[in-house]
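Undergrad: make a model of this:
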Amino acid sequence: MNAFKRLVFACLLFSSVGLFGQVSNQLEMLDIFNLEYVSDPQISPDGQKVIYVRNFKDVMTDRNLSNLWIASFDGSSNRPLTTGEQNDRSPKWSHDGKKIVYASNKSGKSEIYLRWMDSGEEMVLVNSEKSPSNITWSPDDKHLAFNMFVPKAKPSPIKMPAAPKGAKWNSPPKYVDDLGWRRDGVGELPQGNQQLFTVPVSGGTPRQLTDAPFNHGSAVWGKDCQHLYFSANMREDRELEGTDSDIYSINLMSGQLTKLTDRYGPDGNPAISPDGKKMAYLGFDDKYRGYQISRLYIADIDGSNSQLISGNLDRDVGNITWSADGKGLYFQYTDKAHTKIGYITTKGKVTEITDGLGGVSLGRPYTSGAFSIAANGNYAYTWAETQEPSDLGVGNKGNNKRITKVNEDLLDYKQLGSVEEIWYKSSADGLDIHGWIVKPADFDPNKKYPLILEIHGGPFTSYGPVFSGEIQLMAAAGYVVLYTNPRGSTSYGYDFGNQIDKNYPSKDYDDLMSGVDEVIKRGYIDENQLFVTGGSGGGVLTSWIIGKTDRFKAAVVAKPVINWYSWALYADMSAFATRYWFDKKPWEDPEKYMKHSPISLVGNVTTPTMLLTGESDLRTPIHESEQYYSALKLQGVETAMVRIPGAYHGIAARPSNLIGKVAAILTWFDKYKTESVSVDIRR
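TA: Predicted coordinates:
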């Protein structure tokens, strides 16, 4: 058993019971395996039933699993459609509401299942070693379209002689000539591409529509059932111009491809109007900025007369769905960390339908969510709470109802930390900054508590008022936790997001320090017990912070970028990083790369620091942590390195990794923490 596994095991053993063998009423490490959440709610065409994905975990196999459940719109008849230790996902209703299709690996392969809703009978439509995805019904419910990876061998130019009979040679050399030859979460990329397929609902062999050397986005059907609309980047130099995609149509009879959009920037997510005459889609004019707003456009079905209709909404638009009358579209957006459903007319007038979406990220409190809407205006969505992961919510015109409590068996008898929303001014320039304070469940205002500053990644993402298993475990360990959205965070508009364009880290440091000062002013924080941690972009900022101040007793730098020069040439996003996050390539402007690299400040660091990264991480590769670890050791700073075996950038992809991450952080902070003391804060 290696050191990391011993650490996790010790923490699990300690947290499984309270003093004298009593069960604790606070959240514990092993509770992570008992947490469930709702995702991908799909409302029926008549608005009377909702199918949703219920996600759960298996403590014995350390896997994330999911089944399909169904409930009536009024919350009654909530029951499973599928059961078993498998992954059932992506349910889609037929237009007549009589059937669904969904993807599952219950047979050990990736398959698409067709299910009759009246009888519950099922059949396999697609059986493949590869994973079919983005399943859509034709308007007449006779066919499905979907994406699937098609391997295509790329012969090596290196010719090896034949090995003698019985010889045991090494595998032949690997010949790589692609810039994007590996990707985080996958590793080395197989040769081939995502292609488009159709299959009759009556059964039969899937028909491959495309066979091109580039990936095809998810397709939607034209009203005539004879055309599919999809996005793709067909540029010859797409490795370097990876964001420049356009929308195409393909004629299913002739195979003819027609390009429908033509501007520099990403165009995608097409949605066809109910009368089949218009196409809505998302995109933007690419200006090489760090943060660019995803906007909504409408064009004629042939791509002509394109118009921007969300120009007055300074927020990203996503998940677009035409209204039944074709006069507008429903969409999802996040405004000041609150995820919402909106409606926009074809003239650009925006109305908020409801907010409170989210909760599908169990680890940290990232904004998220999903919804679907029926022709009668009934909608279903992931209901977000600060005290629970996502449940199923339904509503109409803002009259909402929560119809599930998938964690009542666990959280009804657990006391969680309270979450308080705050706004404060940055010391840098008075900019308004948004954040949240999480207090222990047994919070006593007459005590002084240690504070953890927890910083989000991205950096162009946002935290919100939603459940976070990691932060609740920190609060259960006796810490007050502060998390914020410093400048550069999304959901506050184009200008706020680009406050750090080509200048990261910078004043976001002041935003974070001002947040710490704001919480300290409230009187219940021990100023001598400040701790800081964050992952990815949060790891960058954590290492930057301890290079600029010694206020913190200890730090945990998770999956960071320490040296922008080395990262830009080693991570899985080189073409993007050297164009959108910097003005020039590393060798063209090495001083700027070093100026913003935390390694440039390592000589100032005195804070005891732990490094924590997945060993298979390709987004912020572990060599970044190794550089910093060696530098800190050479500086004589107390440091340790935690390596998560087999983990990519998304460490929490396995439940035990999430537990191990929090256990490691708390082990390091507890080493430097002293007991909370009672004080009279009125003095």
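Undergrad: all contacts plus neighbour counts: C-alpha atoms, from now on.
TA: Noted.
Undergrad: what does the longest helix along the chain rub up against?
TA: Ranked by residue count and defined by DSSP state H, the top helix of the chain is helix 655-672. Residues outside helix 655-672 that contact it (C-alpha atoms under 8 Å, 6 or more residues apart in numbering): 4, 7-8, 11, 29-30, 32-33, 57, 62-64, 363, 470, 473-474, 477, 531, 553-556, 610, 612, 642, 644, 647, 651-652.
Undergrad: next, the structure of the following sequence, for comparison with the previous one:
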Amino acid sequence: MTKNIAPEDLYQLRSVSQVRFYANNIFFTENFIRKDSNSYLANLVSLDQDKNYRVWCQKGLNSSPRVLGDFLYYLHQEDGKKMQLYRMPIDGGSAQPFLLTDSEDTSVQELVVSNDAQALYVKTKKTQEQPKFKTEKFPEVRHVTKLNGRLDGYGWFENDAEFSLIKIDKLMQEETVLFTTKDDFELAAVAKAGTDIAYIRGRQPELDTDIDYTKAVYLYNEKTGKTQLITTDVAQGSFSAAAFSPDGKTLALVGNDNNYPGQTINDLWLYSLETKQLTNLTQQLLDVDVGYEAALTADFTQNLCSNSVVWLDNKQYIFTALHHGHSQLYMGNWDTVQLIRDEAEDITDFCVASPQKLLLTVSKQALPSELLLFDIETKIVTELYNPNHDFEQTHSYLKAQKFTYLSKDKTQELEGWYLPAANKPKHSPVLMYVHGGPHAAYGEAFFHEFQVLASWGYGIVYVNPRGSTTYGQKFCNDVDGHYGENDFSDVLAGLDYALEHFPELDKNHQYIAGGSYGGFMTTWAVGHTKRFKAAVAQRCVSDWISMHGTSDIGYWFDRQELQADLFSDDEARQKYWRMSPLAYAQNVITPIRLLHGEWDMRCPISQSEEFFTAVKLAGGETDMIRYPQSFHGVSRNGLPSLRIHRMYDIKEWFDKHQ
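TA: Here you go, the predicted model:
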């Protein structure tokens, strides 16, 4: 008899990502967690044409495999040190650091091989400042001057950082610094060595009174040393990925016009380097979200990249998109775009293996991770590698059931999933779990925590209410200025549907949980309904007014999401308060536990502290658990020991209130 999934299985499960194909070898990273070091690690491995498995490097965190000439280059990080560039001979030999500089202040951030495989291009960052200070007897002070001066999951931005683009020649193995700048950028793609390099950065890097919403695409020409902005016609555009055609004449881009900052649906664009014309190819053809930015909400896969578009030849390209909670693959040219794969899965990365075959890394609700070969013509899929094959001989995953339901106002057909409790008891408590965002989506991806909670006897219901991504722009925008309205109604309607159609769910034992926006929805729910026996709000938003100035994104996110400027007038301030769960804390009779990371910069821990204090003062039942050294993503990429501790914290609270 196989076992169900337990919290500690995080230490056994593995995922694959960052797949690349070179000279009949498939390179990829195999990601896992070490219990003794409480850390995330990744081996660099390969499969040859006979599926022989080889480990190239297995110490520390290894990523970004790139082959240039006779060497395999990759990024290596160990023991919390800065990320560095390493290389090793393809025909055998040991790995050695390939230092671009002898400075301990420099880290390597990105690698791109030119289309003609003649040079490697490397982005570096140099700084003496640290994003988070360590505890010391004589600490330093931090001088903050930038409005946009921090980022959750990282810490405080450095005032002295320098970013460089460096070229490594294949033959001479010489390093050339192409440029150095104070403005951060993303190295996106390189045509033939010595020609054009595409990179992405904001158009207004010196903006000091607001955030620069733009992410524009620039071309740097190696021969002339000149830089050209190529997305001029999309003044406020936000682009995230780029790829040159093999001949270097066309650049495929993933991005949007940014009409709705932080939530605009991405399209596929083509830019002709000959005519200087930029064309949006999918805006009128498809109502899908191109690329990975609207990623499905999950908690398992690690070390992902954003390889959203690749070229098959000089005319045809492949790109990924998200639609109704799952991934799709499309093939196109200058005139048409056609769907070539549409399965219940999350495609986490892909690359070209041959003119008609793609390599895919995928995740599914009942399959954590797998490497596949997909034939574009025949649509035949070949399973190449499952990193959890041995684990799955003794363990089994619970399978979710997808359902559709009608919104209470009868205007929307909505989607949700039900993961039955293990052993399917006649009466199982039901847990409504709300995703973050709100511009995110549940979907066809493996969710370790859901598997654990269901193995503990809870039936899990999770839905995509209005405001979620992957259902089109209008659906995504519905929540703007209307938090706690249609979105709240959609959540409850999904729960009502599940209770009506899955008779084993116990109507007398309903629970609710969620993180970030899901934490907002949880605290909002307990202030507006008494139907839940208990609630767990994680890294919540409870007070939009204090969120505005204390979150790393609050000052612009609040304006967009609430459709009001806090400092414009009294009506705006009243709107902020009216949409804050804190305003209804005196109504809470549902026992609620609050979970929060102490380093959270996205929804600062004060959001939970405020709600905890208000419920306590009103005589409600509540407690709070604080996770040290934890950013907003504590449940996805936080310290592994705390991720596991957190799952037991949820179980303890719900078990207590049976």
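Undergrad: that older thread, which residue numbers in the second structure does the next helix or strand after the longest helix of the first structure align to?
TA: Counting by DSSP states H and E, the next helix or strand C-terminal to helix 655-672 of the first structure is strand 677-678. Alignment of strand 677-678 of the first structure against the second structure: no match, by TM-score structural alignment.
Undergrad: strand 677-678 of the first structure packs against which elements?
TA: Helices and strands touching strand 677-678 of the first structure, by 3 or more C-alpha pairs under 8 Å, 6 or more residues apart in numbering; DSSP states H and E, are strand 447-455.
Undergrad: what residues sit buried inside the strand it packs on?
TA: 447-455 (16 or more other C-alpha atoms under 10 Å).
Undergrad: what does that strand rub up against?
TA: Strand 447-455 of the first structure is contacted from outside by 478-484, 516, 523-535, 537-539, 541-542, 673, 676-681, using C-alpha under 8 Å, 6+ apart.
Undergrad: make a ChimeraX selection of the buried ones in the residues you listed.
TA: Entered in ChimeraX, the line below selects the buried ones among the contacts of strand 447-455 of the first structure, by 16+ other C-alpha under 10 Å:
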select :478,479,480,481,482,483,484,516,523,524,525,526,527,529,530,531,532,533,534,535,537,538,539,541,542,673,676
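Undergrad: narrow the contacts of strand 447-455 of the first structure to those in strands?
TA: Within those, residues falling in strands by DSSP state E are 480-484, 525-535, 677-678.
Undergrad: which element is Leu569 of the first structure on?
TA: Taking DSSP H and E as the definition, one finds Leu569 of the first structure inside helix 564-570.
Undergrad: specify, as a residue range, where that helix falls in the second structure.
TA: By TM-score structural alignment, helix 564-570 of the first structure lines up with residues 544-550 in the second structure.
Undergrad: just the buried positions in that stretch, please.
TA: Neighbour-count burial for stretch 544-550 of the second structure [16+ other C-alpha under 10 Å]: 544-548, 550.
Undergrad: and for stretch 143-152 of the first structure?
TA: For stretch 143-152 of the first structure, a neighbour-count test (16+ other C-alpha under 10 Å) marks 143-150 as buried.
Undergrad: kindly report the same for stretch 162-173 of the second structure.
TA: Buried-residue list, stretch 162-173 of the second structure, by 16+ other C-alpha under 10 Å: 162-170.
Undergrad: helix, strand, or coil at whatever residue of the first structure lines up with Leu253 of the second structure?
TA: By TM-score structural alignment, Leu253 of the second structure lines up with Tyr281 in the first structure. Under DSSP: H, G, I helix; E, B strand; the rest coil, the three-state class of Tyr281 of the first structure is strand.
Undergrad: Tyr281 of the first structure reaches Gly268, doesn't it?
TA: Yes: judged on C-alpha atoms under 8 Å, Tyr281 of the first structure makes contact with Gly268 at a distance of 5.8 Å.
Undergrad: ends of stretch 308-319 of the second structure, how far apart?
TA: Start-to-end span of stretch 308-319 of the second structure (C-alpha to C-alpha, to the nearest Å) is 6 Å.
Undergrad: other residues contacting it?
TA: Identification of contacts with stretch 308-319 of the second structure by C-alpha under 8 Å, 6+ apart yields 241-247, 250, 252-254, 290-292, 320, 329-334, 349, 351-352, 355-356.
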